[in-house]
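[1] below are the sequence and a predicted model; questions follow.
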Amino acid sequence: MSSPAHLDQTGSSTPSVADLLDPLHSQIRELMKIAGTAGLSLGVYRRGEPAYYANFGYRDIHEKLPVTERTVFAGCSLTKLFTALSMALVVDDESNDINWDTRIKDVLPDFAPVDFNMREQMTITDVLSHRTGMSIGNFYLGSDNNMLIAHKDSIKFLNDQVPINPFRSKMQYNNLGFEIAGLVIDKVAGSWADIFRQKFFAPLGMKRSFAGRPPPETENVAKAYNTLESAHPGSLPGALSAITMIPELETAIVVMTNTLALNDCPDWVTQLIIEQLLDAPQRNDYIAAAKSSAAATRQWYPNTLRALSEEHKTRRAAKPLDAYTGTYWNKQKYLKVEVTLEDGRLYWAIQGLETEKFELTHFDGDTFSWLRPRDYLAERGRWPEDPPVFWKLKFSTYDGSEVISTLNWVHDPDVLSGEDFVREI
């Protein structure tokens, strides 16, 4: 049944959100199918109308449990919104001696990157607006959602970042800016998580929103999935989400999914909804775009394998495999790599974790690769879209010695010098 028509600011009658969006359901289901998205929940609020909800697919595939408007999803990068709002509250609180131009080093005295601008000039505004020029260090999220850098080592990790773009020269998306913001909030106001709960969730009656993992007794929580190339999700860590606000229409759109899919399904769905709400005279073919993007994702592994193969001008022999074994530490000793030899095969494990153990295959000389097919990496709960250089490890000796002393890993493609890990003696 159609909802009552909506009156806009001029008093003219416009179709209700339900009348506009119900016809999109078949396209949304098709976008989910192409992406391999297990479950999706969307909510749209337009001033003067009841909130609109639509739910698709499953929060739990095995148990065939459907998504509802009360399903709890992982917030992922939507937490950036709450972090920025929390910082605004801290800045507006006159009892705190900080403002948007406060330097990070003046709040966090241990913040000391080598680069002068990053160390001496970086402000709260810089970190929240993605204009620091700082390297991204995206490797910290490992398999099965392992956080490879402990919270206590955050400052050490941040201090290891280097400029990859001139300071304040351009917008460069970087999660680490919000890690810095969170540390500032913790230092000034006690806990960013407490601010989430006390200043946002509680006043808004958001009793089923959490600043961390939901309590075990919480019902209707979506399982997270990674999509394999066959577009069938498996029970693995993954989620994507999107939020958009249209001030002119006094409208907000939230799309939550529980799948790290073959493309950004919630983004396609959001754009589809925006076009409908704006009555766009020209429409994009999001089904075609979704098929194209999913096909590109499926080409990641063969393209990466081809790129690495093209580097093989020569294939120099490796040393005996036991020459590479040992424990290797980065400079500040918050990150280690364990290299082991088991049944004649060489493995490495980030932080020595069994869940981070991958077999190494010989690439050239003292260089090895840990690249595996996309489905294998997805089954391990990884985000398998890193460039070719990410999948190589180069061992080296010191001053012409035959003894391996260092392992170098280019985990940030914008920092081609990589990071050295020194072998423990």
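    Noted; the coordinates are in hand.
[2] please count neighbours and contacts with C-alpha atoms only from this point.
    Will do.
[3] and the strands in the stretch 151-300 of the chain?
    For the stretch 151-300 of the chain, applying DSSP state E, counting those that start in this stretch gives strands covering 225-227, 233-234, 241-246, 251-257, 259-260.
[4] what about those strands, which gets the closest to G75?
    Among the strands of the stretch 151-300 of the chain, the nearest to G75 by CA to CA is strand 241-246 (7.1 Å).
[5] how about that closest one: buried residues?
    For strand 241-246, burial by neighbour count (16 or more other CA atoms under 10 Å) applies to 241-243.
[6] over to stretch 226-234?
    Here stretch 226-234 shows 226-229, 231, 233-234 as buried, counting by 16+ other CA under 10 Å.
[7] this is the comparison structure:
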Amino acid sequence: MDYPILLIERLKSIYEDAGAAIAILHHGRLLHFENIGFRDLKSGLPVNDETIFPCASLTKAVVPAVVASYVEEGSFTWDTPVKDILQNFHTRDATLHQHMTPVDCLSHRAGMQSSLYWLGSDNNVLISNQNSMNFINDLQRVVPFRNGYLYNNLGYELAVHVLTKMTRTGTRAYFDGGDNVAKTYGTLDDASNVAITPMLSGDNTVGGPGSAMRSCIKDLIKLYASFLAAGKHQLATGETKTPGSPIQQVASLWSSKISMDPISFHETTYALGWARVQTPGPMGAIGLNPDLLSPKPAPYVAREQPSHLVIYHQGSMPGNLAAVNLLPATGGAIIVLTNSLALNDAADWLGQLYSEAYLGVRKRHDYVALAKETVQSALEWHPRLIDELKAGQIRDTQARKASENAGILVNEARTMMIKVFVDDQDSILKLSFQGMDNEIFPLTHYHHDTFTWLVTRNKFARRGRFTNDNAEYFKVNFLPDPKSNKIEHLTWWHNKWLPKAEMFSKEST
């Protein structure tokens, strides 16, 4: 296999000097392995094959595999309504409540809103496990049921979350108690790295089943080799079990459940915890790069080559990016773990680059050019928001006295609280999500009773937040009572799929 070493070195220079672990399997066996950079920039400690990385949404492939074991033993079927499995599932949407199944939860086809406003600064998850079901029951259906793909971490809250039989894999931060754990980094506008709090989902919070796995490349090599071996056996024999393997029902796990791109000439669909693409075709649909390239389409991987089915997934959280591409026909796998939320989805670009090398593609894409293009798009995000806000602003309106807006406001499900207060030190109006000290943002008057909490991109990066939300996400609108003219409500349109902004009602001043 021909590896484009110079191209890889150039791509590494764009990725900067955080850490990465990369492995390639062929016929289920390790073919190539390398480490890039450091697990800890300050100490200069390098990455090795047992360095634990956050895996983010690579977790999603494991959850359906565990659910499959319950299906195999007859506890329920893939088509059993969730309400018959979880008695406290009482979502407000009648269609979801009556008909949603494990397959709908795990294939992102239920049409349920995909809000990420529970993910806050310093990788805090703002909704506790104790409030998890109340949070889920309050979610709205925003696209037609089983008629469209809408990626949603929260569907995985309804699935079994169990990880076993791995020595360097867990679902809680710092679970191993050791020092061979990758520090996590955000990326500033100048492409330098800044240390941020590692991923905390899974620590008694919402979001764990879709993002909480932490693992090392050594364990993931075993995991994906097991998937490939079980898939080879079960798809050849028609059986649902493989002797000695915990991976069951692979035909169900890997089969297409919903189209991700209905206009593609080659298959691009989602299965259960895995995406599928028939090459030549676009990859990386779950990662950050397609939005950074938009409106330009994603590159078709493996042009002018015999077609291959690729089963893949990305993972991204503040502080890490990850990617895995499986090629079942050759027992191949490309695994990439990183410990930085870079200015683009570097793990995805590395995964595609190595996939084309693995397949012997002669007419390869220029991934360095694509990396530069997506970095530039990421840097244009904040100026673009400023322009959008200016375009929609009504000039020369006056704000009411800051103290009139102060109060504790909660949503209808009582899962999210926004505290609005006047800072005694600088007399500035501020908000705090869930009333937390590290969730405080200054409010800037926009027009009338609308304020923004937008700060610089670097400040968001330092706080361990994503930097890809739209302008509406950073607006809050205070609503006065028509009779008293006193502020009684606040609205926040935190998800573009919602038909309108969510209402928060004042409980106290």
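    Good, I have the coordinates. Keep in mind that this is a model prediction, so the values were computed, not measured.
[8] work out the TM-score between the chains.
    With the length set by TM-score structural alignment, normalised by the length of structure 1, the two chains reach a TM-score of 0.88; 385 aligned residues with a CA RMSD of 1.5 Å.
[9] N48 of structure 2 matches what in structure 1?
    Alignment note (TM-score structural alignment): N48 of structure 2 maps to T68 of structure 1.
[10] what sits against its match?
    Counting by CA atoms under 8 Å, 6 or more residues apart in numbering, T68 of structure 1 makes contact with 41, 54-55.
[11] now the strands of the stretch 151-300 of structure 1 in JSON lines, with distance to I425 of structure 1?
    Putting the strands of the stretch 151-300 of structure 1 into JSON lines (distance: least, CA to CA, whole Å) gives the following:
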{"stretch": "strand 225-227", "distance to I425 of structure 1": "40"}
{"stretch": "strand 233-234", "distance to I425 of structure 1": "42"}
{"stretch": "strand 241-246", "distance to I425 of structure 1": "46"}
{"stretch": "strand 251-257", "distance to I425 of structure 1": "47"}
{"stretch": "strand 259-260", "distance to I425 of structure 1": "41"}
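[12] E419 is in contact with W329 of structure 1, correct?
    No: if you go by CA atoms under 8 Å, W329 of structure 1 and E419 don't touch, sitting 10.2 Å apart.
[13] can you tell me the number of residues neighbouring the counterpart of Q172 of structure 1 in structure 2?
    Aligned against structure 2 by TM-score structural alignment, Q172 of structure 1 finds its counterpart in L150. Applying other CA atoms under 10 Å, we find 21 residues neighbouring L150 of structure 2.
[14] for the one 5 residues further on, same thing?
    Applying the criterion other CA under 10 Å, we find 25 residues in the vicinity of G155 of structure 2.
[15] now swap in the one 10 residues further on and tell me
    When neighbours are defined as other CA under 10 Å, K165 of structure 2 has 8 of them.
[16] likewise L235 of structure 2?
    Neighbours of L235 of structure 2 under the rule other CA under 10 Å: 13.
[17] doesn't it fall inside a helix?
    Yes: using DSSP: H, G, I helix; E, B strand; the rest coil, the secondary structure at L235 of structure 2 is a helix.
[18] my guess is it meets W254, correct?
    No: counting by CA under 8 Å, L235 of structure 2 does not reach W254; the two are 10.2 Å apart.
[19] tell me, what's touching those two both at once?
    Between them, L235 of structure 2 and W254 share no contacting residue, judged by CA under 8 Å, 6+ apart.
[20] separation between Y446 of structure 2 and I386 of structure 2?
    Applying CA to CA, to the nearest Å, the value for Y446 of structure 2 to I386 of structure 2 is 12 Å.
[21] cool, H365 of structure 2 as well?
    From H365 of structure 2 to I386 of structure 2 the distance is 33 Å (CA to CA).
[22] who's more crowded, those two?
    Between H365 of structure 2 and I386, counting by other CA under 10 Å, H365 is the more crowded of the two (17 against 12).
[23] what do we get in structure 1 for the more buried one?
    Using TM-score structural alignment, H365 of structure 2 sits opposite N284 in structure 1.
[24] the strands of the stretch 151-300 of structure 1: which one's closest to L141 of structure 1?
    Closest to L141 of structure 1 of those is strand 259-260 (CA to CA; 13.8 Å).
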